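Q: Let's see this in three dimensions:
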Amino acid sequence: MKILDFISYALNSLKERKVRAILTILGIVVGPATIISINSMVLGYSHTIISQISNFLSPYDIIVTPTGRGLPLSQYLILQLETIPGVKMVIPFYSFPALIRTPNGYEGATVFAVNINQLKIAAPAISLSSGYFPGAEVSYEASIGYQLGNPQGGYSPIRPNQVIQTIIFYNGNNFSKTFLVTGVLNEYGSFLGVDIDKSIIVPLSFGQSISSSYSGAIIIVNSLGEVNEVANEIKQKFGNSLDIVVAEEFIQLIDNTLQSLNGLLVSAGATSFIVSFMGVTTTMFTTVVERTKEIGILRALGFTKFDVLTMFLVEASVMGFIGSIIGLALGSVVALILTQEHFGLGFSFLKGLSVSPIYSPTFMLLVLIFSTMLSVIAALGPAYNASRLDPNKALRYE
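A: Below is the predicted model:
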């Protein structure tokens, strides 16, 4: 018999036992659906997170923050950092926790004081949905995050030229401050634990009027090859005073962590293939028993042991292939659904961002082949038993 004859015979056999075939195929579906949904979701989240980080950091950036154990991050220390060979620019900033008054009461926010022109260099992707950034020396002007400008609950949006009232906290004290809104940022989500959409960006001069010690600084290095050298130099000179985060290493760490998570979840999901393996094995054993007389007739008509073995293996592979195809499709749809924000399964720091699952054709092909081959392997025992049946005894079987 040709392989097409075996496939045709297998399809006819499955039609005769529709209920059992459908239940077996559903068991096979679980494995590919689980693996594909997990893999495509993690790849999608990984791509979104790395892209989000890249909006605010480049591989040339080093972020330093005071440890609190040594020297404060003062202007003197900023000048010292600027003298390190390979440093192109040092961008100091302030970060203050704050409350902003809204029609619904006070809401949490973060005030960032930074040189606006330098901010555009450090984070060229940051932009406004309306208005303009505050002037460099106008300490009462501010650009606000997307959620602050577009509050939920049916309240009127805050637009440029409107005034906002805030309470700013610093060093155990708090004080009120009124800002004139000059612009509203586009939607970005969170970055390094800070919700950009609930931020208030003001000129550096505002922060300098509160404290002489900066909250941190972004160091831009001349070339990628000098990043590690500059980072090591900072550690040697100011390691006791400054915590150092190299952007490239941070991005790589996030990527490696997500890849490890993907591997762990996929490995855990792979246990679902046990369901399909047991289902196919059970179905084929039952099928062999039910078709014992049919096997005897086929052997009497000239079927060899190998033909009988092949017949059952092809039948298992057809179920495995159909189940795998359905599983791939179902897993793709599930991943698409679960990455939608309103399902609440996204990471909190990705709120407001569009996350789309990423499907790897190579990975999907491997899952298809593996799942189909697993069905064939699961059927080997029953198929071998069928091929070893004595034709005379099989014909007399009732």
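
Q: all contacts plus neighbour counts: C-alpha atoms, from now on.
A: OK.

Q: what helix or strand does Glu206 sit in?
A: Rather than Glu, residue 206 is Phe. Phe206 is part of helix 204-208 when elements are defined by DSSP states H and E.

Q: Show me the helices in the stretch 151-300 of the chain, by range?
A: Assigned by DSSP state H, counting those that start in this stretch, the helices in the stretch 151-300 of the chain fall at 204-208, 227-238, 247-269, 273-290, 292-300.

Q: want to try CSV for those, with distance to Glu315 and mean neighbour count as columns?
A: Written out in CSV, the entries for the helices of the stretch 151-300 of the chain read as follows (distance: least, Cα to Cα, whole Å; neighbours: other Cα atoms under 10 Å):
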stretch, distance to Glu315, mean neighbour count
helix 204-208, 72, 19
helix 227-238, 59, 17
helix 247-269, 26, 15
helix 273-290, 9, 19
helix 292-300, 14, 19
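
Q: Alongside the first, I'd like the structure of this one:
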Amino acid sequence: MNPKDLFLLSFEALVDRKVRTLLTILMVVLGSSLVVVLNGLSAGQSAFLEKQLNTLAANVLFVGSGQRSLSSFATSTSNSITINDVIVQKLRSLPNVSDVIPEYTGSVQMNSEGNTQRASITAIDPSKLPVELPNLEYVDGSTVSPGDRSAALVGDTIVNPPGADSAFVVLGQTIKATATYTDAGKQVTVVKNFVVTGILKPSGNTGIDRSIIVNLDAGNQLLHKQNRYDQVIIAATTPEDVDTVQQEITGMFGKTLGATTPKAIMAVRQQAASGNAAFILMVGIIALVVGAVGIVTTLYNSVTERIREIGTMKAIGAQNITILALFLVEASLIGVIGASLGTVIGIGGGYIMSIATTTTPTGGGPPIHIPPIFVPMDLIKVWLLSLTLSVLAGMYPAWKASKLSPMVALRRE
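A: Presented below is the predicted three-dimensional model:
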């Protein structure tokens, strides 16, 4: 039997049992599309994390009081020391350290011409921001005045709150910051006015984008820090010196100071994301296997229903290999159709899921949208996997059909 006739007979057999065929194809479609979606979202997430890492300097370390946890970037105070100017000078004395930048952090209520919003505040030498964010840019007209206690730089998210129709502040505008602290059991409120001298363009660093930045003296006064720093940013001489500097800090201060790097933070997040993606991908493969079981059921039932037809074909000269090929072609058709539809639906589903899972960061900020990335080679691999499983699923029913005796088959009612 020539290939064309073999194909036509297989196709007609599937059409004759259209409901069962469609349900079987649907199982293959679900499995393959699920794998395509997960591959695309996983690749997109990896690219997003890589982009986030690239916005940070590779030679910096973040040092805080106590042991730091990479999983949450939290600080334990059970075994810690206060970071003051003495500690900062000791850190500056370490070899392979090019700069040490102390900072205060806190939260304030911002008031701009009657409009208010809660914002983070970072007190740091503003001229040192590029050490942490090498790609930092300002809107036109911005100026950086490290020695001006009344000057403030404002992050993009503060300037353009999500959902707002107009900017919260503009260059040259005066804003009022209100902070509270507890002293001797009493709550104290401090109010200070700042002039917006600079506006940051979106940096990719949500902490900076949601902050106002003032100099150290202004932050110390507003937040009542009493020269106790919340964090120190250390710039190693080169990225290759980061691990050495981290070991030197541990050797000098033990667990009383915790140091970590943007690279380490991103590595942990990437590892967690990869683990989740691998687990979910296994679910997709299981769905493909379920689809293969459906093919086995469909073709096995087809063999049972077509025993007399198979017997007739053998009686007029059809060879075992022809019957075997007939059922394998049916399985292949199911696989090709299911894998092709699954690939297309999976790509569309990936974009839909990406839009549906767009989130707004806690505390405000622009929505985080991670578009899927579909690698052609990955799509081909999924398509071939779906087809291969379909063909393998059809092997037993095809073998069963090819071994039927024509005499026994023709006697079957």
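
Q: circling back: which of the helices of the stretch 151-300 of structure 1 sits closest to Ser324 of structure 1?
A: Proximity to Ser324 of structure 1 (Cα to Cα) singles out helix 273-290 among the helices of the stretch 151-300 of structure 1, at 10.3 Å.

Q: mean shift between that closest one and structure 2?
A: With mean Cα distance after the TM-score superposition for structure 1, helix 273-290 of structure 1 departs from structure 2 by a mean of 1.9 Å once superposed.

Q: Setting the sequence-adjacent residues aside, check what's closest to the counterpart of Leu128 of structure 1 in structure 2.
A: Here Leu128 of structure 1 is matched to Tyr138 in structure 2, going by TM-score structural alignment. Nearest residue to Tyr138 of structure 2 in three dimensions, chain neighbours excluded: Leu200, at 4.4 Å (Cα to Cα, 6 or more residues apart in numbering).

Q: just checking, what residue in structure 1 corresponds to the one you found?
A: In structure 1, the residue paired with Leu200 of structure 2 according to TM-score structural alignment is Leu185.

Q: Its match: neighbour count?
A: 26 (other Cα atoms under 10 Å).

Q: Likewise for Thr271 of structure 1?
A: Going by other Cα under 10 Å, the residues that sit close to Thr271 of structure 1 add up to 13.

Q: Give me the three-state assignment for Ile358 of structure 1.
A: Applying DSSP: H, G, I helix; E, B strand; the rest coil to Ile358 of structure 1 yields a three-state assignment of coil.

Q: so where in structure 1 does stretch 333-352 of structure 2 end up aligned?
A: With TM-score structural alignment applied, stretch 333-352 of structure 2 matches the range 318-337 in structure 1.

Q: ok, average deviation of the matching stretch from structure 2?
A: Superposed on structure 2, stretch 318-337 of structure 1 shows a mean distance of 1.3 Å to its aligned residues (mean Cα distance after the TM-score superposition for structure 1).

Q: List the buried residues in that stretch.
A: Within stretch 318-337 of structure 1, the residues that qualify as buried by neighbour count (16 or more other Cα atoms under 10 Å) are 318-328, 330-332, 334-337.

Q: Mind telling me what Leu26 of structure 2 corresponds to in structure 1?
A: Applying TM-score structural alignment, one finds that Leu26 of structure 2 aligns to Leu26 in structure 1.

Q: Can you tell me the element its match falls in?
A: For Leu26 of structure 1, the host element (DSSP H and E) is helix 18-56.

Q: Likewise for Glu137 of structure 1?
A: Following DSSP H and E, one finds Glu137 of structure 1 outside all helices and strands.

Q: related to what we said a few turns ago, in the helix holding Leu26 of structure 1, what counts as buried?
A: Judged by neighbour count using 16+ other Cα under 10 Å, the buried positions of helix 18-56 of structure 1 are 20-21, 24-49, 52-56.

Q: The following helix or strand past it vs helix 227-238, what angle?
A: Past helix 18-56 of structure 1, heading to the C-terminal end, the next element that is a helix or strand (DSSP H and E) is strand 61-66. For strand 61-66 of structure 1 against helix 227-238, the angle between stretch directions is 20 degrees (axes from the mean of the first three to the mean of the last three Cα atoms, to 10 degrees).

Q: Contact partners for Ser98 of structure 2?
A: By Cα atoms under 8 Å, 6 or more residues apart in numbering, the contact list for Ser98 of structure 2 reads Arg92, Ile234, Ala235, Ala236, Thr237.

Q: OK, contacts around the residue nearest to the spatial centre of structure 1?
A: For structure 1, the residue nearest the mean C-alpha position is Tyr45 (1.6 Å; Cα atoms, centre = their mean). Under the criterion of Cα under 8 Å, 6+ apart, the contact partners of Tyr45 of structure 1 comprise Val355, Ser356, Pro357.

Q: All good on my end, thank you.
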